[in-house]
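Visitor: Sequence first, predicted model second:
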Amino acid sequence: MNEQGRVAVVTGSARGIGLATASLLRERGLRVAIVDSDLEAAKEAAVGLDPRGDTVSAVQVDVLDADSVTAMVEEVVSRFGGVDVLVNNAGITSQGPSQDVTDEAWDRLLGIHVGGTFRCSRAAFPALAASGGGAIVNLASIAARVGLPQRLSYCTAKAGIEGMTRTLAVEWAPHGIRVNAVAPGWTRTRLVDDTIKRGLINEARLNALIPLGRLAKPEEIAAAIAFLASSEASYITGQTLYIDGGVTIQLPV
């Protein structure tokens, strides 16, 4: 699959699924903006993908701030001439009893996930429409489909992203913009590894709940994102692709 010359913006891409996605898109010929709140980490990731900096750029953004998001898109357009692909990956997580969730914590998590996805999509809309075949891929989660105790804010946010994906897909189709989402299950990221090491997750028990018997690799999520962003998915829009090893299709007995 060769997507030579197209431009992709990947938020939250200094590490984890975002970095795996940026790496795969670069491998397939796209020019890539590594967009993250941590500029130094973004720069390090960008150098790792292209030491000369000809095809990869690091850009800082605060997805909670509309002006910051607008400036980010303007910087990418100035650097690369446009935007063909937007991957809305920026996010955080939280855990705790639902009755103890504060307004501040609730607003911050939904503001980053739902608000950030909206703000980045809105800011990128003119460039995506101008590209004549733009694609947005949002990061949902199995948390959008199943109830996860003590993760109320996260589950709510991811369900909201699925709804946003469908609505934008219908509304922006006349502009040539496709909008889809991926919904990863448990994935082998640094955050999950740290959680396992701290004993907050029992990996053996978790693997036993997954029909395929293991956690996903970030590269497996990236492959699905890259497909939905590519011309091979030119007739797919408004869909959420679950990449979860089968965990959401079963009723354990």
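Guide: Nice, I can see it.
Visitor: CA only for contacts and neighbour counts going forward, please
Guide: OK.
Visitor: which stretches of the stretch 151-253 of the chain form strands?
Guide: Using DSSP state E, counting those that start in this stretch, the strands of the stretch 151-253 of the chain run over 178-184, 240-243.
Visitor: most packed of these?
Guide: strand 178-184 (a mean of 26; mean count of other CA atoms under 10 Å).
Visitor: in this protein, which helix has the most residues?
Guide: helix 152-172 (DSSP state H).
Visitor: Mind giving me the packing neighbours of that one?
Guide: Contacts defined by 3 or more CA pairs under 8 Å, 6 or more residues apart in numbering; DSSP states H and E place helix 152-172 against helix 103-110, strand 135-139, strand 178-184.
Visitor: Which among those is found nearest to Ala22?
Guide: Evaluated with CA to CA, these place strand 135-139 nearest to Ala22, the distance being 12.7 Å.
Visitor: coming back round to it: export the strands of the stretch 151-253 of the chain as TSV, with columns for distance to Glu203.
Guide: Putting the strands of the stretch 151-253 of the chain into TSV (distance: least, CA to CA, whole Å) gives the following:
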stretch	distance to Glu203
strand 178-184	17
strand 240-243	18
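Visitor: how about those, which one is nearest Leu228?
Guide: strand 178-184 (7.0 Å).
Visitor: which outside residues touch the closest one?
Guide: Residues from elsewhere that reach strand 178-184, judged by CA atoms under 8 Å, 6 or more residues apart in numbering: 133-142, 144, 162, 165-166, 168-169, 172, 221, 224-225, 228, 234, 236-244.
Visitor: is it true that Leu110 touches Ala157?
Guide: Yes. Counting by CA atoms under 8 Å, Leu110 touches Ala157, with 5.5 Å between them.
Visitor: The most centrally placed residue in the chain: what's it in contact with?
Guide: Most central in the chain under CA atoms, centre = their mean is Asn89, positioned 2.2 Å from the mean C-alpha point. Asn89 makes contacts with Val10, Thr11, Gly12, Ser13, Ile17, Gly18, Asn138, Leu139, as judged by CA under 8 Å, 6+ apart.
Visitor: can you do 10 Å?
Guide: When contacts are counted by CA atoms under 10 Å, 6 or more residues apart in numbering, Asn89 touches 9-13, 16-19, 21, 35-36, 113, 116-117, 137-140.
Visitor: Against that first model, consider the following:
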Amino acid sequence: MESQGGEKQAEDAGLVVVTGGATSVGRATALAFAEGGRRVFVADRSEEAIAALSHPAITARCVDVMDEGAVASFFAEVRGCGPVEVLVNTVGLGGPRGLAEDLGYQEFMETIAGSAGATFLCCREVIPQMKARGRGAIINFSSSSTRTGLPGRTAYIAAKGALEAMTRNLARELGPFGVRINAILPGAIDNPRLDALIRAGAAERGENPEAFERHLLRFISMRTRIAVEDLAATVLFLASPAARHITGQLLGVDGNAEWEE
């Protein structure tokens, strides 16, 4: 039987915000919350993707979450509709490819800003209200590549590493107030971006895409792509009362990524 406290929390459940919520994992997550009866606000910079996202429980806005002013305006609108109880940050820039000694400082820092910086701006907007309410859940998206390393992607790995460190430190800051924060580390996400990477890699190696995909997945123990629905289900779990004692964790949802090149 649910306690009276649990019933009260269900009655006044706050809003859900998903950044990067009009495509891929963000879209699947926003829809999963909406179909579960939650009101969802989506921030995404793709006007085309926003136009294609249609659900009566979802309000989508075109927002560049690297822009401090745009983030503040978006969350001011959200707070006008109610308190934010769940924040999901899926945004992140892929960044430049190449050896570290060939990277420009500006593009390196832009990559940091596109992951850790954007996530910080969004977290900062919801933290005061979550602390005041004595509850809330923040779920950030990193990458399994921070564990394996990925030569030629130093800016990306540094950006996601910073996001993970911020997640764990905020867990210490926010834990006494009943606010939880975790990060999900996906593997090879089954989406159009991965399809494009496979086609490009296959062309570069002179292989067919099926052969290159096998090459790409050979160091994933389960030899599998990760469905966006699986990642959305993990977000819903981390945001739920079932995960009420889980915070400061970096959770791999990757089929066990052993190595990467």
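Guide: Thanks, I have it. What you are looking at is a predicted structure, and each value in this text was computed from that prediction instead of being measured.
Visitor: what's the spacing between the residue nearest to the centre of structure 1 and Ile161 of structure 1?
Guide: 11 Å (CA to CA, to the nearest Å).
Visitor: can you check Leu212 of structure 1 too?
Guide: For Leu212 of structure 1 relative to Ile161 of structure 1 (CA to CA), the value is 26 Å.
Visitor: So which of those two has more stuff around it?
Guide: Applying other CA atoms under 10 Å to Leu212 of structure 1 and Ile161 shows that Ile161 carries more neighbours, namely 25 against 13.
Visitor: so what corresponds to the more buried one in structure 2?
Guide: Using TM-score structural alignment, the equivalent of Ile161 of structure 1 in structure 2 is Leu163.
Visitor: ok, its match - contacts?
Guide: Neighbours of Leu163 of structure 2 in contact, by CA under 10 Å, 6+ apart: 112, 115-120, 140-142, 157, 169, 183.
Visitor: for Val84 of structure 2, same thing?
Guide: Counted by CA under 10 Å, 6+ apart, Val84 of structure 2 has contacts 13-17, 39-41, 75, 78, 125-127, 129-130, 133, 135-137.
Visitor: let's see it at 7 Å
Guide: Residues counted as contacts of Val84 of structure 2 (CA atoms under 7 Å, 6 or more residues apart in numbering) are Gly14, Leu15, Val16, Val126.
Visitor: Can you tell me the closest non-neighbouring residue to the last one?
Guide: With sequence-adjacent residues excluded and distances taken as CA to CA, 6 or more residues apart in numbering, Val126 of structure 2 is closest to Val84, at 6.5 Å.
Visitor: Now do the aligned partner of Asp44 of structure 2 in structure 1 against Val146 of structure 1, distance only.
Guide: Here Asp44 of structure 2 is matched to Asp36 in structure 1, going by TM-score structural alignment. Asp36 of structure 1 sits 28 Å away from Val146 of structure 1 when distances are taken as CA to CA.
Visitor: Tell me which of these two has more neighbours.
Guide: Neighbours per residue (other CA under 10 Å) separate Asp36 of structure 1 from Val146, with Asp36 holding more: 26 against 12.
Visitor: follow-up on the earlier one: tell me the buried residues within the contacts of strand 178-184 of structure 1.
Guide: 133-142, 144, 162, 165-166, 168-169, 221, 224-225, 228, 234, 237-244 (16 or more other CA atoms under 10 Å).
Visitor: and the counterpart of Glu232 of structure 1 in structure 2, how many neighbours?
Guide: Taking TM-score structural alignment, Glu232 of structure 1 has Ala242 as its aligned residue in structure 2. When counting by other CA under 10 Å, one arrives at 10 neighbours for Ala242 of structure 2.
Visitor: isn't Ile112 of structure 1 right up against Gly91?
Guide: Yes. Under the criterion of CA atoms under 7 Å, Ile112 of structure 1 makes contact with Gly91 at 6.0 Å.
Visitor: Val91 of structure 2: what secondary structure?
Guide: Following DSSP: H, G, I helix; E, B strand; the rest coil, Val91 of structure 2 is assigned to coil.
Visitor: Wait, it touches Gly21, no?
Guide: No. Using CA under 7 Å, Val91 of structure 2 is not in contact with Gly21, being 8.4 Å away.
Visitor: higher neighbour count, those two?
Guide: It is Gly21, of Val91 of structure 2 and Gly21, that has more neighbours when counted by other CA under 10 Å, with 30 against 24.
Visitor: Next one: that one relative to Asp102 of structure 2, how far apart?
Guide: In terms of CA to CA, Gly21 of structure 2 sits 33 Å off from Asp102 of structure 2.
Visitor: and what of Ala165 of structure 2?
Guide: 26 Å.
Visitor: swap in Arg153 of structure 2?
Guide: 11 Å.
Visitor: Looking at those two, which is more packed in?
Guide: Arg153 (18 against 10).
Visitor: I'd guessed that one sits against Glu101; true?
Guide: No. Arg153 of structure 2 is not in contact with Glu101 according to CA under 7 Å; the separation is 11.7 Å.
Visitor: and for stretch 104-123 of structure 1, what span of structure 2 is it aligned with?
Guide: The aligned range for stretch 104-123 of structure 1 is 106-125, by TM-score structural alignment.
Visitor: chain center to the matching stretch, what's the gap?
Guide: The chain centroid and the centroid of stretch 106-125 of structure 2 are separated by 13 Å under CA atoms, centre = their mean, to the nearest Å.
Visitor: tell me which residues in stretch 183-200 of structure 2 are buried?
Guide: Ala183, Ile184, Leu185, Pro186, Gly187, Ala188, Ile189, Asp190, Ile198, Arg199.
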